[in-house]
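Chemist: this one's sequence-less:
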């Protein structure tokens, strides 16, 4: 983190940076963003990073563009949770989060959201055994409705082709190779499945299974509060990662449920999604997609580990990557 970034974050930890009252200001850091929780409102600031050919937040113009895109994309699945985009400026030597039309030089931009308490995040609910079949059925219903209504066209459909899938696999392992030496059997097995299943990929395209999906659907990106689901943090930074087979969303979430040691719940989720959606060929591609998604999450964990200096924090993310590779290896035997 640069000194400029450290100064900015320190400034935003003070209550006078906000135009509303704050309860307790907490900063959550991911590999590509900082999230400021204030008790009522949350703000998401994009890090000035470039992630291979996948993501580019390297300048202020791009960060503003993708803040605005994130706001627009997430309204569909989150309703009023997303409130808009604000800018960070300095007034009387104090950092301030203000509306875009206010005076002052834009030093940074942030997505403004209604804050939902972290205890309602689905990975936290799962830890405390607060997810039952009734809640899972509600989530499946919301996901099926979203997938049925998600936009598609000829351009989007091409992202579900065997060639596009191979390109996703290649990019993932090319980036992974920057962080660690990876067993080539993962990439080889995934590519072999694609090679042997052109007909399956083409059939799913013809049945309009390739759409503008969520793209990053796992437990941490879902809130459940007062009977409502908020499937937030939809991918905004790369359309080609959001355009894909709906199986990618289902597989990502199923894999993450398994990662949290809930195999029976994972099986329930997959079978009931298939029944609800009538997507009978999903079972033929799901374990391939789960293997691929486990490798994607391993990449994200290794990327985060590479950003950290603290040995314990670094070890946490390295362990996460190993656990995801372990899952990927298990799925390799199932397709």
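Modeler: Yep, it's here. Everything numeric here is computed off the predicted structure, so don't read it as measured data. Residues are numbered from 1 along each chain as shown.
Chemist: use CA for all of it now, contacts and neighbours both
Modeler: Will do.
Chemist: Let me know the helix or strand that the residue nearest to residue 12 when sequence neighbours are not counted is in.
Modeler: Nearest residue to residue 12, sequence neighbours excluded (C-alpha to C-alpha, 6 or more residues apart in numbering): residue 95, at 6.5 Å. Using DSSP states H and E, residue 95 sits within strand 94-99.
Chemist: how many neighbours does the residue nearest to residue 12 have?
Modeler: Applying other C-alpha atoms under 10 Å, we find 22 residues neighbouring residue 95.
Chemist: right, and it touches residue 7 too?
Modeler: No. At 9.3 Å, residue 95 does not count as touching residue 7 under the criterion of C-alpha atoms under 8 Å.
Chemist: quick one: the strands in the chain?
Modeler: Taking DSSP state E, the strands of the chain run over residues 26-29, 33-37, 41-46, 50-51, 55-56, 82-91, 94-99, 108-114, 210-212, 222-225, 228-231, 243-245.
Chemist: got another, please set it beside the one above:
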């Protein structure tokens, strides 16, 4: 079992079941059963775009006598009350994680180039338009970054000293990137092209042109 601030993840042999916690943290609201079901379905829909063979779907959680059970077979359970929902995934080997591959010396330039090409292609095909661009303004990006610190301060999961250091670094990065963020949203990125940016033909961050993934 793996705990995050918003989920509990159960690793069971070849399967993974992700249960969303009933929390409301402003940037997400899982406080009701209907909301948790909605966001489980949305997670599957969105993440299948990059990992179609990993995300199987959503499953109901029901209580049968003194047991809590999960599974598709429970859909025909008659009057069984659904008490929650989970995202059902295929379990991937720990050794396949990028961090593990880096540690093992397996993350060579060719692998990173394939990974970069996949991510760039994903963003190039992503939905765009005014409704999407509204989330890529500097005010929206900075607001999301700053909200992290408001939420973290109330959770007590990191020391105040560390939180202050990271907050200061974030503000410095936002100040340096202000023009680039605004330019990327407009498709007129003024950042100097680098290996990190992509190429000399870069006209803006693919994430800002398609969907916002700054945080």
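Modeler: Everything's here; your move. Because the structure is predicted, anything quoted here is derived from the model rather than measured.
Chemist: Give me the TM-score for this pair.
Modeler: Aligned and superposed, the two chains score 0.77 in TM-score terms (TM-score structural alignment, normalised by the length of structure 2); 194 aligned residues with a C-alpha RMSD of 2.8 Å.
Chemist: Residue 214 of structure 2: neighbour count?
Modeler: Residue 214 of structure 2, neighbours per other C-alpha under 10 Å, totals 13.
Chemist: quick one: the residue lying closest to it once chain neighbours are set aside and residue 71 of structure 2, what's the gap?
Modeler: Nearest non-adjacent residue to residue 214 of structure 2, counting by C-alpha to C-alpha, 6+ apart: residue 141, 6.9 Å away. From residue 141 of structure 2 across to residue 71 of structure 2, the span is 39 Å (C-alpha to C-alpha, to the nearest Å).
Chemist: What of residue 147 of structure 2?
Modeler: In terms of C-alpha to C-alpha, residue 147 of structure 2 sits 36 Å off from residue 71 of structure 2.
Chemist: can you tell me which residues contact whatever residue of structure 1 lines up with residue 132 of structure 2?
Modeler: Alignment note (TM-score structural alignment): residue 132 of structure 2 maps to residue 156 of structure 1. Residues near residue 156 of structure 1 by C-alpha atoms under 8 Å, 6 or more residues apart in numbering: 210-212, 243-244.
Chemist: Please look at residue 163 of structure 2 and residue 149 and confirm they touch.
Modeler: Yes. In this structure, residue 163 of structure 2 is within contact of residue 149 by C-alpha under 8 Å, at 7.3 Å.
Chemist: Which residue of structure 1 lies farthest from its centroid?
Modeler: residue 92 (37.1 Å; C-alpha atoms, centre = their mean).
Chemist: Any figure for the gap between that residue and residue 104 of structure 1?
Modeler: Distance of residue 92 of structure 1 to residue 104 of structure 1, computed by C-alpha to C-alpha: 11 Å.
Chemist: now swap in residue 35 of structure 1 and tell me
Modeler: 22 Å.
Chemist: neighbour count winner among the two?
Modeler: residue 35 (18 against 14).
Chemist: which residue lines up with that one in structure 2?
Modeler: So residue 35 of structure 1 corresponds to residue 9, using TM-score structural alignment.
Chemist: Quick check: closest non-adjacent residue to its match.
Modeler: residue 18 (4.4 Å).
Chemist: That neighbour contacts residue 12, correct?
Modeler: No. Using C-alpha under 8 Å as the test, residue 18 of structure 2 is too far from residue 12 to be in contact (11.0 Å).
Chemist: Give me the more crowded residue out of those two.
Modeler: Between residue 18 of structure 2 and residue 12, counting by other C-alpha under 10 Å, residue 18 is the more crowded of the two (21 against 11).
Chemist: Okay, the more buried one and residue 54 of structure 2: tell me how far apart.
Modeler: In terms of C-alpha to C-alpha, residue 18 of structure 2 sits 13 Å off from residue 54 of structure 2.
Chemist: can you check residue 177 of structure 2 too?
Modeler: 35 Å.
Chemist: And those two? Which one has more around it.
Modeler: residue 54 (17 against 14).
Chemist: The more buried one maps to what in structure 1?
Modeler: In structure 1, residue 54 of structure 2 lands on residue 81 (TM-score structural alignment).
Chemist: Cross-check the contact I'm expecting between that match and residue 71.
Modeler: No. With contact defined as C-alpha under 8 Å, residue 81 of structure 1 does not count as touching residue 71 (9.7 Å).
Chemist: Go ahead and name everything in contact with stretch 20-35 of structure 2.
Modeler: For stretch 20-35 of structure 2, using C-alpha under 8 Å, 6+ apart, the contacting residues are 6-8, 36, 39-40, 83-86, 151.
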